[in-house]
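**Q** Structure here, sequence nowhere to be found:
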């Protein structure tokens, strides 16, 4: 294995291994030793690249939230009218709920961490702000806030339901929230 100076991907492998470990074992299963083994790096390189587990978790969850915001962007950057935007939001809900179980688990692990440790709430606040920015391309800020919460709730319900609701119900919920939307001047 190359040294830290000649292995520019080492830091990225550590972050990726951290997210994989959290997804598989939860935050309680995370340790420097387990992450180093999973990343295939010497244990000493953990402290070379990160000041501690807190910095590593912040960066790992930051990378994860970047990934989810990119998913929002993929769905919400192309609609040209409100009906297309409503359909795009429904498609986003279904993509997130039918997507990798890993993303669902990481989302819940981050929410739990933020609920217990206020310092991590900044990550979730920034994530929500960035998500709403995508929604605000098509809806007023209050409606975007409601849609953001709806997306998260419907995604979780669909992902965990024995018989997930269909797109028609998702579209109906979106239509109800956006029906009384304030019009921009």
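**A** Received it, and whenever you're ready, just let me know what you need. Just so it is clear, the structure is predicted and the values come from calculations on it, not from any experiment. Numbering: from 1, shown residues only.

**Q** CA only for contacts and neighbour counts going forward, please
**A** Will do.

**Q** Which residue comes closest to residue 61 once chain neighbours are left out?
**A** In space, and not counting its chain neighbours, residue 61 is closest to residue 110: 7.1 Å by CA to CA, 6 or more residues apart in numbering.

**Q** How much space separates that neighbour from residue 180?
**A** Distance, residue 110 to residue 180, using CA to CA, to the nearest Å: 32 Å.

**Q** before we go on, here's another structure to hold up against the first:
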């Protein structure tokens, strides 16, 4: 079965967005160019200007795609939890790895947050991502606890990326438990 990649390729726009995100993760936003994206996507350079008005628009769409995918993973982990203990374990899983907090995902988030300082659309996307994360946590936790856990979920993988050390899952579990117990009450983690 062959993939249609000619002028009428309906997936070309999506391939460009996926390629842009790959280049962002490997090279950083500051090194992402039309040429690098086109080469990665396997499309003519002119295709980028056909689908997008500017490099900024491509970067924005790449971050929209990233935040949508990560928000879905984040939400799915918490929707699957039926009890508060399962929700705590889901938080530990989000922090300790898997597809959500893998090295590429964390690098992509670094780039999105940084670019959001200079691009209004991505800034708003980062803010919306923050609210979506808290909403997902709000299924099981009060607003103050959701805020604290969200900061932990975002921050711990970033520390791990800089330290390049394995996450101590038992320490993460203890910290999550302490936050929930302190903010939700002792019966919350029983």
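**A** Cool, the structure landed. These numbers come from a predicted model, not from an experiment.

**Q** tm score of chain vs chain?
**A** In this superposition the chains share a TM-score of 0.89, using TM-score structural alignment, normalised by the length of structure 1; 181 aligned residues with a CA RMSD of 2.0 Å.

**Q** Where in structure 1 does stretch 35-43 of structure 2 align, residue-wise?
**A** Mapping stretch 35-43 of structure 2 onto structure 1 (TM-score structural alignment) gives residues 33-41.

**Q** Measure how far the matching stretch is from the centre of its chain, please.
**A** Centroid separation for stretch 33-41 of structure 1 versus its chain: 23 Å, with CA atoms, centre = their mean, to the nearest Å.

**Q** Same check on stretch 79-88 of structure 2?
**A** Relative to its chain's centre, stretch 79-88 of structure 2 lies at 21 Å (CA atoms, centre = their mean).

**Q** Tell me the buried residues in stretch 162-169 of structure 2?
**A** residue 167 (16 or more other CA atoms under 10 Å).

**Q** Kindly report the same for stretch 11-20 of structure 2.
**A** So stretch 11-20 of structure 2, judged by 16+ other CA under 10 Å, has buried residues 12, 13, 15, 16, 17, 18, 19, 20.

**Q** Need the nearest residue in space to the fourth one, chain neighbours excluded.
**A** This means residue 16 of structure 2. Counting by CA to CA, 6+ apart, residue 16 of structure 2 lies nearest to residue 41, which is 5.4 Å off, once chain neighbours are set aside.

**Q** coming back round to it: of residue 110 and residue 180 of structure 1, who's got more company?
**A** Taking other CA atoms under 10 Å, residue 110 of structure 1 and residue 180 do not tie; residue 110 has more neighbours (23 against 9).

**Q** secondary structure element for that one?
**A** helix 101-116 (DSSP states H and E).

**Q** Which other helices and strands does that helix contact?
**A** helix 10-25, helix 121-135 (3 or more CA pairs under 8 Å, 6 or more residues apart in numbering; DSSP states H and E).

**Q** What lies in contact with the first one?
**A** It stands for helix 10-25 of structure 1. Helix 10-25 of structure 1 is contacted by residues 4, 29-30, 34-36, 38-39, 41, 46, 49, 56-57, 59-61, 64, 102-103, 105-106, 109 when judged by CA atoms under 8 Å, 6 or more residues apart in numbering.

**Q** rerun at 6 Å
**A** For helix 10-25 of structure 1, the surrounding residues in contact (CA atoms under 6 Å, 6 or more residues apart in numbering) are 35, 38, 39, 60, 102, 105, 106.

**Q** which of these are buried?
**A** Neighbour counting by 16+ other CA under 10 Å classes 35, 38, 39, 60, 105, 106 among the contacts of helix 10-25 of structure 1 as buried.

**Q** just checking, what residue in structure 2 corresponds to the last one?
**A** Right, the one you point to is residue 106 of structure 1. Under the alignment defined by TM-score structural alignment, residue 106 of structure 1 corresponds to residue 108 in structure 2.

**Q** now, the most widely separated pair of the contacts of helix 10-25 of structure 1?
**A** Maximum pairwise distance in the contacts of helix 10-25 of structure 1, criterion CA to CA, is 20.0 Å, between 39 and 105.

**Q** residue contacts, residue 90 of structure 2?
**A** When contacts are counted by CA under 6 Å, 6+ apart, residue 90 of structure 2 touches residue 77.

**Q** same deal with the one 5 residues further on?
**A** Residue 95 of structure 2 makes contacts with residue 153, as judged by CA under 6 Å, 6+ apart.

**Q** secondary structure element for it?
**A** Going by DSSP H and E, residue 95 of structure 2 is part of helix 84-96.

**Q** Fine by me, thanks again.
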